[in-house]
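Chemist: coords please:
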Amino acid sequence: MAGEELLELKFRLIDGTDIGPCKYELATTVQALKESILSQWPQEKENGPKSVNDMKLINAGKILENNKTLAESRVPVGELPGGVITMHVVVRPPTVDNRSEKPQSDSPKASRCSCSIL
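Modeler: Got it, this is the predicted structure:
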C-alpha cells in the first residue's frame, strides 16, 4: 500500500538532461522537490539556481506553487501504473542581469514615439 502513495518523478532541465527519477510521497511539497533538485543539480552546469526561489517547476503546462503538495497540485499519475512523470525545471536568470537591465528599461521609455494623428 505504501508503494501506491509514491510518485516516481524526474526533472528535465533546459538542455534536455534529467535529474532523477526518484520516488516522492504525495504529501511532499513543491518546495521540498525544489530543494531536492537544488541538492542534485549537476555542478558542471552553468547558470544553475542559487536558491529554491530561482526555479519554477512545470507539470502538464501548470506552474506548481511552493506551498502546495503533490496531491494538492493534482499531479497526473498517468495511464500506466509505475510510470515516471517528467516535470520541467525553469531557472530564473541571475540577479546580476536584472540590475543591469534597469537602466535599459528606462531608455525605451525615453525613446517612445509621440506621434499624433489628426
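Chemist: going forward, measure contacts and count neighbours with C-alpha atoms only.
Modeler: Fine.
Chemist: and residue 83, how many neighbours?
Modeler: 12 (other CA atoms under 10 Å).
Chemist: what's the distance between it and residue 69?
Modeler: Computed as CA to CA, to the nearest Å, the residue 83 to residue 69 distance reads 19 Å.
Chemist: same check on residue 99?
Modeler: Going from residue 99 to residue 69 by CA to CA gives 33 Å.
Chemist: so the two - more neighbours on which side?
Modeler: Per other CA under 10 Å, whichever of residue 99 and residue 69 has more neighbours is residue 69, with 20 against 10.
Chemist: another for comparison:
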Amino acid sequence: MSDDIELKFRHVSGDIGPLKVSGSSSILQVKEQLYAQWPKDGPVSTDKPSAASDLRLILGGKFLDNSETLNDLRPSMGELKADTVVTMHVIVRPAPAGKPQTSKEKKEAQQGCGCTVQ
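Modeler: Got it, this is the predicted structure:
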C-alpha cells in the first residue's frame, strides 16, 4: 500500500487539487505544498494567501494542528483505497487591518498619550 494520500481542498471560491502528499507529511508541510501550488488564475486565485501560515485546514469539522501528520489523521479519513481522494476545507486568514505596527508603536499605543496638562 502506498504511503501517498490524494487531497482535494474545498475553498469558498472553488476546489484546489487533488494534490498527492506523503502520509508522513505534517499539516505544516501540506500547507506549504498547497501554498506553492495555489492557483494563479480562476476564482480561487483572488484569495491567495500571503504565506502558508495564513492557511487553516479543516478535516471532519476540526481545525488541524501544524504538528499532526496525515498518518495521524487516517482514522478521520475513512477507508483509503487506491482511488480515494480526501477532501479538506481550506480557509485563508484575512490580512490584518491597517498597516502593521512596529514594536515602538505598539508600546506607545499601550501606554496611551504622552501629553501632560499643566
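Chemist: grab the nearest non-local neighbour of the residue most central in space within structure 2.
Modeler: Taking CA atoms, centre = their mean, the centroid of structure 2 lies closest to residue 55, which sits 1.9 Å from it. Once flanking residues are discounted, residue 55 of structure 2 sits nearest to residue 92: 4.8 Å by CA to CA, 6 or more residues apart in numbering.
Chemist: over to residue 13 of structure 1?
Modeler: residue 89 (5.3 Å).
Chemist: now do the contacts for that neighbour.
Modeler: If a contact means CA atoms under 8 Å, 6 or more residues apart in numbering, then residue 89 of structure 1 has 11-14, 55-58 as its contacts.
Chemist: so what does residue 40 of structure 2 match up with in structure 1?
Modeler: Aligned by TM-score structural alignment, residue 40 of structure 2 pairs with residue 43 of structure 1.
Chemist: am I right that its match sits in a strand?
Modeler: No. Counting by DSSP: H, G, I helix; E, B strand; the rest coil, residue 43 of structure 1 is not part of a strand but coil.
Chemist: just give me the neighbour total for it.
Modeler: 8.
Chemist: quick check, the residue nearest to residue 13 of structure 1 in a strand?
Modeler: Yes. With three-state DSSP as the criterion, residue 89 of structure 1 is part of a strand.
Chemist: what does it align to in structure 2?
Modeler: Match for residue 89 of structure 1 (TM-score structural alignment): residue 90.
Chemist: ranges for the strands of structure 2?
Modeler: 4-11, 14-22, 55-59, 62-63, 85-92 (DSSP state E).
Chemist: now for these, which one comes closest to residue 48 of structure 2?
Modeler: The closest of the strands of structure 2 to residue 48 of structure 2 is strand 85-92. By CA to CA, the value is 7.6 Å.
Chemist: aligned to residue 110 of structure 1, what sits in structure 2?
Modeler: Per TM-score structural alignment, there is no equivalent position to residue 110 of structure 1 in structure 2.
Chemist: what separates residue 110 of structure 1 from residue 67 of structure 1, distance-wise?
Modeler: From residue 110 of structure 1 to residue 67 of structure 1 the distance is 40 Å (CA to CA).
Chemist: check contacts around the residue nearest to residue 55 of structure 2.
Modeler: So residue 92 of structure 2 contacts 47-49, 54-56 (CA under 8 Å, 6+ apart).
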